[in-house]
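Novice: with the sequence up front, the predicted model follows.
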Amino acid sequence: MPGLTQDEAARRLAGVGRNEVAFRKTRPPYSRVLAQLRDPLMMVLIAAVALTLAIGDHADSVVIGLVIVVNTTVGVAQEIRADNAVAALSALSAPHARVRREDADRDVPAATVVPGDVLLLAEGDIIAADAAIDESAALLVDESMLTGESVPVDKDANASLHAGTVVARGRGVATVTATGKAAALGRIAALLDDRRRPTPLQLRLASLGRVLAAVTLILCALVLAQGLVRGLPAGTMAVTAISLAVAAVPESLPAVVTLALALGARRMAARHALVRRLPAVETLGSVSVLATDKTGTLTEGRMVVQQVWTPRTTVELQGVGYEPEGDVLTEGRPAGPAERREVQEVLTATALCNDAALRPPPSASPDSRWEAVGDPMEGALLTAAIKVGCPDLTELASTHPRIAEAPFDSLRRRMTTVHALPSGGVLVCLKGAPEAVLAATVLTDSPETLRLARAEAARFAAGGYRVLAVASGLRQETPRPAAAGESGLRLLGLVALSDPPKPHAAATLASCRAAGITPILVTGDHPATASAVADRVELLGPNTTADHVVTGKDVAGGRVPDLTAVRVFARTDPQQKLDIVAAWRARGAITAMTGDGVNDGPALHQADIGIAMGGRGTEVARQAADLVLTDDELSTVVAAIEEGRRVFDNIRRFLVYGMAGGAAETPAPP
């Protein structure tokens, strides 16, 4: 593919514009200040300043004026900080791209990429624009920031690529189909452009301001009219009416509200919840619906081998993350030597047929963790191999050097490696999707064994696990190519992997239900995975199952009459998440949305309370959110909601006190 000419690329760039996320027009400072002053309660305070000046009470005028200045400054500062989501989104764009133009490979600024350009992709590249794949070689793309999937996705010819995603493995050639605002990042930026609606506290205070202003004016008019009818001097009655208006205005209320919210935000920060917008503190106390994503929020966000099946036994592996620690159990008891040997044979083969590596914690800090270098799923297989006592991985690679391989691709759906044995001959190791491995053309096992393996694989898949079948075989000579050795092998077993729920996820959701909050799951992952996770964390409560899962296509197609009747959504995109939030808000619910990916940004921005993960979350999610969890724990949300309810109660008590005090100060008509 020769690619575009330089002249043609320049012509298209002039026509479609630069490949950049469009920024919305920045509001001038005076516009932000006027928006704050248009608040009804602030207008009442401005009127109070005018009245106190009219009666010569300059001390009160200064105090009320300072309250107006402080509240306006705080409001404008919060609004500016909350408008940085699109800027963070732009930072995700690739700084440069490798393209083919005029039959030559060129490194160009990503902003100059145009539809029709031929992208050349390699491991670690950020994809500069939406594109369709023309050629791929073991291409694996991390799309978690857009889709929420916990593992990278295999891509073959004709598959779609999205701007901002990352090539995790392999190589590819793709033709650009959309850039700038038409690409994935641009469409998300457009969804972020909507303005927030006022918080429940702001709505209540605005309503209070309107009522207070109307009642004050009516009472002042009545007092003035009554005095004039009785023949009292007009000047005296004017001063009396103005004094009545000043006494009726609770000028300290905005300052007290700001102070209460600030103290609440400080207490939340001590409990790992950072507040980005002060009104969000009170809104948390009004939350009635909690929409949570799956990966990293309800689950650990890391693939783990949880079960290994062989024709003779099944074992369960405990532990989280890539830490090579955890018990090996059979039917709830520690696995015996014979059972361990069978599982070791399975996981030794997966350790050999593997391109990942494990990186130990960089320090002794309790926050340091083992990390996988390469495919997260293959990293999980290495962790499992260490747990069950397989030979040292470095020594294993030394004694069984790889001499040939057939990489995984989405057509064959399996990977094969060939290793030299110390005793002579070679060992063929194969792992892949059960439907690609459990076949008579690949394995020599009996039909009954294959039937049992297929049934077990189906059971694992129905439980939301990702399943791999593992096989091996001895050869006297090295098969050329390596794929020629994918026959006459012996089935070793099945490996079931998943992203396990966090230990306290079920208890946290139970606390939400006890507090009158309805939890719902909104994820971009597979429906079976979403359903399985919902069951494990008891999203619907104990003794219930998430047997009804709605997909994003169902939402987009209008096939769901009432979105608020659904508790589990899968395969959702940013627009559908907005639709779900809008449906709940139309019912009068106060919605909180958690998320960590770019795809969560619009919903976080539009929800009454957007809650981002501070550790693993993207900058886009953090900038779009009202609340950032520094510990990435959903239980912190429950603690923040408790604090929000306490703040609301304190503000309500002060309002009653302030109104009573104002009534007591109201002067009697002469």
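Specialist: On my side now, so go ahead. Numbers count the residues shown, from 1 in each chain.
Novice: contacts, neighbours, all on C-alpha from now
Specialist: Fine.
Novice: residue ranges of the strands in the stretch 101-250 of the chain, please?
Specialist: 104-109, 118-121, 130-142, 153-155, 160-161, 166-178 (DSSP state E, counting those that start in this stretch).
Novice: here comes the other one, which I'd like you to weigh against the first:
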Amino acid sequence: MASRQEGSLDAVLKEAVDLEHIPIDEVFENLRCSHEGLTSEQAQQRLQIFGPNKLEEKEESKFLKFLGFMWNPLSWVMEAAAIMAIALANGGGKPPDWQDFVGIITLLLINSTISFIEENNAGNAAAALMARLAPKAKVLRDGRWTEEEAAVLVPGDIISIKLGDIIPADARLLDGDPLKIDQSALTGESLPATKGLGDGVYSGSTVKQGEIEAVVIATGVHTFFGKAAHLVDSTNQVGHFQQVLTAIGNFCICSIAVGMFIEIIVMYPIQHRAYRPGIDNLLVLLIGGIPIAMPTVLSVTMAIGSHRLSQQGAITKRMTAIEEMAGMDVLCSDKTGTLTLNKLSVDKNLIEVFEKGVTQDQVILMAARASRIENQDAIDTAIVGMLGDPKEILNLAHNKSEIAQKVHTVIDKFAERGLRSLGVAYQDVPDGRKESPGSPWHFVALLPLFDPPRHDSAETIQRALNLGVNVKMITGDQLAIGKETGRRLGMGTNMYPSSALLGQNKDESIADLPVDDLIEKADGFAGVFPEHKYEIVKRLQARKHICGMTGDGVNDAPALKKADIGIAVADATDAARSASDIVLTEPGLSVIISAVLTSRAIFQRMKNYTIYAVSITIRIVLGFMLLALIWEFDFPPFMVLIIAILNDGTIMTISKDRVKPSPLPDSWKLAEIFTTGVVLGGYLAMMTVIFFWAAYKTNFFPRVFHVKSLEKTTQDDFKMLASAVYLQVSTISQALIFVTRSRSWSFVERPGFLLVFAFFVAQLIATLIAVYADWGFTSIKGIGWGWAGIVWLYNIVFYFPLDIIKFFIRYALSGKAWDLVIDQRIAFTRKKHFGKEERELKWAHAQRTLHGLQPPDAKLFPEKAAYNELSQMAEEAKRRAEIARLRELHTLKGHVESVVKLKGLDIGTIQQSYTV
């Protein structure tokens, strides 16, 4: 049967039939299908004929992929060093430097192998995660509608497409509502096209409006999109992360080039050094200065971080979105479903009762009975309840004239707070049948309806503000509803209707104010349309903000694409997911804030390593250049290879290190990285030079520690001196990672176990080599445990100033160095601003004491905390939120006191139990 079907579908397979334009009846005839769809067996057979509904992916050779890790500027320098070791080093009566050549190739292979394995694992994990996001299609199979992956669709399938879907295959439309299709990605049409019965739609188009059924006419490479795929410009844009890597790599290469140029100028024309020792010194700078592991460490760190984000409910579609999320300082969040539960509920405390003798609980019971349609019992039929529009129900009430004014007043009061009103009424039916005439209707109560905030939203918003992320509410609801939600969440009520800011008819009261300032300082926007979202993001980005945007609908796609970090919330449409950078699998704002913290931790690891890499380049180039030029000391290139291999093995664990996320939005600050690297590297280089001078030119160490002197110039002593220098450089270089990974004192912030373990293993190996090795091919000789102890003690003593230098650099670069000396800049403070922060803190404390609240948490106002660099915008938003909460408490207390006076209650008893 399969062969017979293949023959009958041969014309379709060879595209000999124009299924796009022939009448729809002929489409069914040529596809050998009907309106009832295909059976599973038929679909499986056609899948063998037409193939899966996806574009062909080129199978990349794993061997070529492995070699690709050796094809980058940093690897080119190492490869040049390898060629130099066997070509240029072949002189001075000595054979080629095969041991250095083998060592360099080994180092390249180690880095490439680790990169290949980790990226392959990360790729497999990413493929598994993306499979969860694979486009789905609603298809009619075996007479039942089921949801299948779009990849298994075949010509002849009947599918259902609706608003927000990405059309999974080329199809012809059947019965249903006309569709509005966005084909801009395929045809360039800027306006949506209207499609109806018999019209063709293309794979990859987005449904903007409507719902309809369709018959699939082409899949995979046979679709319009598949045929045009080879025409699509697939040029890879160089991302920001790659630009940063290139900049750091270029800095290191230029530093090495400058060092080598100076060595060549001094060694040969001035010092008249022999050819081969000069080449060895150049190899030391080439091999030791290149951070060959940098691409591997950073890519592995991001891959592992992406996996951790997925475990928290945030799937990363674009890996570099991690660094952008770490720098995000504004988050435009949807209200419905993200900040709120998207479930209308009744606020029991605000129920307004109009019938005497009826309690709020009884009102809720009546409303519940009125909501039941099925399985009503005798009580339900004896007392008929009604629930609905208050104005309509009021018209039926027998006492309408008496309560109408009060009802309308309450409705208006609810509306001012953004609450919807629901009326409840009842009537007695003596016969017990709903069809029987009953007594007059009694208007019982008004229920306030509201979409309540999520239980964790208020706390999460406070966390976001403390992290320097300003959360702005984006809602299509009315302004009153947005303000009420903002009040309940404690995020402030400084909100505007977006049409008043961005529409043609702006609000007169704010027409003269700069719109960009209002958008920047607003707590949220109401009545938002999709084009407003795009404009809000655009204006925030123009103010140099890193902007995140959440969305779930097809109309959110432009704003998600425009934002620095587009976030598709849980249950988002395919179009929103396609346009986003991160897809959430869990609802709520807390997932996003957790992802921000994780992203900052990932970014912190990458930043720590780049500072370390630059520092090591400077210390190797400057340190060994000075030794070679001042004392004509020739350090063996092979030992630099040993240092590099041990360093790489240790530094790979940085991807899983325990770090403290930055308390503020973070980003690549190349000036800070280069400055810190140059200063720390210069300090370490000078420590090596001083150690060499003390060991080689003085009798200090033998006199104090009673060890063999190294100040003689015999060849053996040079070998032992090389071992001592090797151990000193190896230990202090690797220990530097503990300084760059910490924001405070390096011995206070506990590192990850793997990093500590790798460090001690590597340094144990380095110490054993320095103590016992007697390698003639590389000119080193064991120095014994005495000298090894001296080296360790020397490095420990000179390790501690590294933290102080780090602090000095940070504060010097931040422009706040003088704040350490003068906490309050009294001389530069205007009279009206002097002590403003203290006055605000005292006012807030007084208000909280007045209302019986706990003292404010120290984290709420972190001006005096360790990190007092919170962005001004987030700080202002935090204060507005706090003031809004206190004002609400002040109003609430006034209401309580009014009720107490009317009821004649004891105010003392009320105050004792008045807690929030």
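Specialist: Happy to help now that I have it. Computed from a predicted model, the values in this text were never measured in an experiment.
Novice: hmm, back to that, how about the strands of the stretch 101-250 of structure 1 in TSV, adding mean neighbour count and distance to residue 74 of structure 1?
Specialist: Converted to TSV, the strands of the stretch 101-250 of structure 1 look like this (neighbours: other Cα atoms under 10 Å; distance: least, Cα to Cα, whole Å):
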stretch	mean neighbour count	distance to residue 74 of structure 1
strand 104-109	13	39
strand 118-121	24	46
strand 130-142	22	40
strand 153-155	20	45
strand 160-161	20	42
strand 166-178	22	39
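Novice: could you dump the ones you listed to JSON lines with distance to residue 8 of structure 1?
Specialist: Below are the strands of the stretch 101-250 of structure 1 laid out as JSON lines (distance: least, Cα to Cα, whole Å):
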{"stretch": "strand 104-109", "distance to residue 8 of structure 1": "15"}
{"stretch": "strand 118-121", "distance to residue 8 of structure 1": "13"}
{"stretch": "strand 130-142", "distance to residue 8 of structure 1": "18"}
{"stretch": "strand 153-155", "distance to residue 8 of structure 1": "29"}
{"stretch": "strand 160-161", "distance to residue 8 of structure 1": "23"}
{"stretch": "strand 166-178", "distance to residue 8 of structure 1": "14"}
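Novice: so where do the strands sit in the stretch 451-600 of structure 1?
Specialist: Applying DSSP E, counting those that start in this stretch to the stretch 451-600 of structure 1 gives strands spanning 466-475, 490-498, 518-522, 550-551, 568-570, 591-595.
Novice: same for the fourth one, what does it pack against?
Specialist: Under the contact criterion of 3 or more Cα pairs under 8 Å, 6 or more residues apart in numbering; DSSP states H and E, strand 550-551 of structure 1 touches strand 568-570.
Novice: after superposition, how close is the strand it packs on to structure 2?
Specialist: For strand 568-570 of structure 1, the mean deviation from structure 2 after alignment is 2.6 Å (mean Cα distance after the TM-score superposition for structure 1).
Novice: list the buried residues of that strand.
Specialist: 568-570 (16 or more other Cα atoms under 10 Å).
Novice: quick one on the thing from earlier: tell me the most buried of the strands of the stretch 451-600 of structure 1?
Specialist: strand 591-595 (a mean of 29; mean count of other Cα atoms under 10 Å).
Novice: tell me the angle it makes with strand 518-522.
Specialist: Using axes from the mean of the first three to the mean of the last three Cα atoms, to 10 degrees, the inter-axis angle of strand 591-595 of structure 1 relative to strand 518-522 is 40 degrees.
Novice: tell me which residues touch the residue nearest to the spatial centre of structure 2, please.
Specialist: For structure 2, the residue nearest the mean C-alpha position is residue 325 (3.5 Å; Cα atoms, centre = their mean). If a contact means Cα atoms under 8 Å, 6 or more residues apart in numbering, then residue 325 of structure 2 has 548, 565, 596, 599-600 as its contacts.
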